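Chemist: this is a predicted model, with the sequence first.
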Amino acid sequence: MKTRNYTPEIKERAVRMLIESANDYPSTWSAIQAIAPKIGCTPETLRSWHKKHIDQTIPANVQAQSQEQRIKDLERENRELKQANEIIRKAAAFFGPGGARPPTEIMVDFIDVNKQEYGIELICRVLPIAPSTYHRAKDLEECPDKRSLRSQHDDYYISEIKRIWQDSKCRYGARKVWQQMKADGLQVARCTVERLMKQYELQGVWRGKGKITTNSRDDQKRADDLVNRNFNAQRPNQLWVADFTYIKTMSGWVYTAFIIDVFARAIVGWKVSNRMNTDMVMAALNQAITDRNNPKAVIHHSDRGVQYLSIRYTDKMADSGVIASVGTTGDSYDNALAETVNGLYKTEVIDYLKQQWQGVNDVELATLEWVDWFNKTRLHSTIGYVSPFEFEKRYYDNLTLSGMAA
């Protein structure tokens, strides 16, 4: 039997999920036995990954420290953690609800209020702001003439944008705000209006649309559409479709990327991330290639999102013998099968299990459970009401019987 290789990311994800879910089981070993089959490895393999993680996390020189020194270090760390927690609590109350990064101006105000008690350096270590950024902001506050010409123009433009947006009862988006500014005789680029509205979180009403995940560029080089909306395959690893969807959580937007084998509708790669970038879709692709034993000449179909058209992603496909295919017209029908899986995921996991999700961690654990059930247990009408893995097993069993008959 061929030895299976696991990527470092799969190992890290498995260990992290084990640590996060350990409290839900009576022992570490029982948690290992529950998590390992879902990852696709043996319990002993997962146990060895966990042990290696512990050994790397706690170096030998730390383990050999004297008890007295360790107590001193722990007391110092405890004091620092208490101060950091105090800063976090005060910052949460100061910034208000929401998981997005606060504007620099708000963080500067918070530092001004609390710098006498904690000092600028300590607050900056806790907040996502560098001390140099704070000092520069204070310098520009005292000497406004030092600001760039663009910043000075932005001050005027944003006041007009807010006026128009509020006059519309907050209904106007960037396009209509820009048109109104032109009608008022203000010569400003549309991209400037879009940038400032995004920066100040001003958004118009959307008609039946969710958060946009397919961010495409018409001038970006892309592969031909080899599928033409014909989502049928005669064998496993003939055609994969890829897409990702979004989840609103209490700590901000979270994104889940999937790669589906069209033949049996099996999910062969997935990744949950709080960033809608190339790293996310690359992780799903790497998992699919590894789990499917580096298949050759498989067609990978996606929409025109910039993540799937990135150089790193297309180079990875080329190096792995995967053939790229990209939808042409740019609507949901071009990747209908992947959109269907996204819809099932939203219905059966995101909307069904919880009303509020905390963030990446609980979404990832729920996705792990769902993908395992989806592939191994869930009945699919399009493949004769069997699970994807069962459908693939029957295919390979038939091949074996055909070979024996021949």
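Modeler: Nice, thanks for sending it over. Just so it is clear, the model here is predicted, and its values are computed rather than measured.
Chemist: when you work out contacts or count neighbours from here on, use the C-alpha atoms and nothing else.
Modeler: Fine.
Chemist: spatially central residue in the protein, please.
Modeler: The centre of the chain sits closest to Ser273, judged by Cα atoms, centre = their mean, with a distance of 2.1 Å.
Chemist: surely it and Val360 touch.
Modeler: Yes: here Ser273 reaches Val360: they are 6.3 Å apart, a contact under Cα atoms under 8 Å.
Chemist: next, Lys393: secondary structure please.
Modeler: helix (DSSP: H, G, I helix; E, B strand; the rest coil).
Chemist: and the nearest residue to the residue nearest to the centre of the chain once chain neighbours are set aside, what helix or strand is that in?
Modeler: Closest residue in space to Ser273, ignoring its immediate chain neighbours: Tyr255 at 5.3 Å, by Cα to Cα, 6 or more residues apart in numbering. In this structure, Tyr255 sits in strand 252-261 according to DSSP states H and E.
Chemist: list the helices and strands that strand packs on?
Modeler: strand 239-249, strand 266-273, helix 278-291, helix 336-345 (3 or more Cα pairs under 8 Å, 6 or more residues apart in numbering; DSSP states H and E).
Chemist: residues in contact with that strand?
Modeler: 98-100, 236-248, 266-276, 280-281, 284-285, 288, 338, 359-360 (Cα atoms under 8 Å, 6 or more residues apart in numbering).
Chemist: ok, of those residues, which come out buried?
Modeler: Burial by neighbour count, judged by 16 or more other Cα atoms under 10 Å, picks out 236-247, 266-274, 276, 280-281, 284-285, 288, 338, 359-360 from these.
Chemist: let's bring in a second one:
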Amino acid sequence: MHSLNSMLCLLAIAPSGCHYHRVRLGVDKYAGLRAEVTDVFAASKARYGYRRIKVELKTGVSEKVIRRIMAEDGLVAHASGRRRYGSYEGETTPAPGNLVNRDFTAEHPNEKWLTDVTEIKASDGKVYLSPMIDCHDGKIVAYTAEFNPNAGLTNRMLEKAVAALPEGARPLVHSDRGCHYRWPDGWGSWNVSA
């Protein structure tokens, strides 16, 4: 077996000429790798990108080569459609007139309250926070936190907020009318304007 360089010297061919003719003949030096990349990509159900495919193949080929092979073969990874948290499940009842009209200020305490459910990513999963905020000073009147967003989360928060109200105060409560505020066991029994 002779090396390529010794064969080129023996035949008196320049290395550049050899490479030129190789390209013209369509010799693919990554033909074997191309097949492996396609197999791993198919096995991943089109989810793996070039970095993950490189890890799976455990070859000394650079990510750049794998990226080029994938581009040439039209292998495009599809990102999983991660569903973000959203409380909207369609309108069940028409909303009353917008009483707040995007004016989130108040001259006196306990005049206007705002609430919403927020998803917080933590190291051990997701936590859902439901605060009640006074528009007068931005103070949190009451809050609850749980691992699931449900009517119980918002109901307990509202119970805490109502318990903190001074005698005779009747704040206007504004929410985004998410499903946890509109469930039958939700705020409907509270007769609160959303």
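Modeler: Nice, thanks for sending it over. Model, not experiment: these values are computed from the prediction.
Chemist: coming back round to it: and the alignment partner in structure 2 of the residue nearest to the centre of structure 1, how far from Lys121 of structure 2?
Modeler: In structure 2, Ser273 of structure 1 lines up with Glu146, judged by TM-score structural alignment. According to Cα to Cα, to the nearest Å, Glu146 of structure 2 and Lys121 of structure 2 sit 12 Å apart.
Chemist: what about stretch 167-175 of structure 1, start to end distance?
Modeler: Across stretch 167-175 of structure 1, first to last residue, Cα to Cα, it's 15 Å.
Chemist: pull the distance from that stretch to the chain's centre.
Modeler: 30 Å (Cα atoms, centre = their mean, to the nearest Å).
Chemist: try stretch 272-289 of structure 1
Modeler: Counting by Cα atoms, centre = their mean, stretch 272-289 of structure 1 comes out at 8 Å from the chain centroid.
Chemist: what ranges do the helices span in the stretch 101-250 of structure 1?
Modeler: Assigned helices in the stretch 101-250 of structure 1, in chain order: 104-118, 120-126, 131-142, 149-167, 174-183, 190-199 (criterion: DSSP state H, counting those that start in this stretch).
Chemist: closest one to Ile10 of structure 1 among those?
Modeler: helix 120-126 (29.8 Å; Cα to Cα).
Chemist: so which bit of structure 2 is the closest one matched to?
Modeler: Helix 120-126 of structure 1 maps onto no residues of structure 2, going by TM-score structural alignment.
Chemist: who's in contact with His53 of structure 1?
Modeler: Applying Cα under 8 Å, 6+ apart, the residues near His53 of structure 1 are Val15.
Chemist: aligned to it, what sits in structure 2?
Modeler: Checking TM-score structural alignment: His53 of structure 1 goes with nothing.
Chemist: immediately after the host helix or strand of His53 of structure 1, which helix or strand?
Modeler: Assigned by DSSP H and E, His53 of structure 1 belongs to helix 43-57. Going down the chain from helix 43-57 of structure 1, the next helix or strand is helix 60-63, by DSSP H and E.
Chemist: residue range for the helix or strand following that next one in structure 2?
Modeler: Sequence order places helix 67-95 as the next helix or strand after helix 60-63 of structure 1, per DSSP H and E. For helix 67-95 of structure 1, there is no aligned range in structure 2, judged by TM-score structural alignment.
Chemist: hang on, the earlier thing: for the helices and strands packed on strand 252-261 of structure 1, give me a markdown table that also has distance to Glu12 of structure 1.
Modeler: Formatted as a markdown table, these follow (distance: least, Cα to Cα, whole Å):
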| stretch | distance to Glu12 of structure 1 |
| --- | --- |
| strand 239-249 | 22 |
| strand 266-273 | 13 |
| helix 278-291 | 12 |
| helix 336-345 | 24 |
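Chemist: in stretch 183-194 of structure 2, what counts as buried?
Modeler: Quick answer for stretch 183-194 of structure 2 (16+ other Cα under 10 Å): 186-187, 193-194.
Chemist: make CSV from the residues you listed and add distance to Glu167 of structure 2 to it.
Modeler: Formatted as CSV, the buried residues of stretch 183-194 of structure 2 follow (distance: Cα to Cα, whole Å):
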residue, distance to Glu167 of structure 2
Gly186, 24
Trp187, 21
Ser193, 19
Ala194, 22
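Chemist: what residue in structure 2 is the furthest from its centre?
Modeler: Of all residues in structure 2 (Cα atoms, centre = their mean), Leu10 lies farthest out, 61.2 Å.
Chemist: assign a three-state SS to that residue, would you?
Modeler: helix.
Chemist: what of Met276 of structure 1?
Modeler: Met276 of structure 1 is classified as coil under three-state DSSP.
Chemist: I'd like the distance between it and Thr249 of structure 1.
Modeler: Where Thr249 of structure 1 is concerned, Met276 of structure 1 sits at a distance of 15 Å (Cα to Cα).
Chemist: kindly report the same for Asp261 of structure 1.
Modeler: 28 Å.
Chemist: how about Leu401 of structure 1?
Modeler: Taking Cα to Cα, one finds Leu401 of structure 1 at 49 Å from Thr249 of structure 1.
Chemist: repeat that for Glu369 of structure 1.
Modeler: 19 Å.
Chemist: what does Cys170 of structure 1 give?
Modeler: 24 Å.
Chemist: and if you look at Glu392 of structure 1?
Modeler: 35 Å.
Chemist: now Lys221 of structure 1
Modeler: 34 Å.
Chemist: compare those two (neighbour count), which wins?
Modeler: More neighbours surround Thr249 than the other of Lys221 of structure 1 and Thr249, with 19 against 11 (other Cα atoms under 10 Å).
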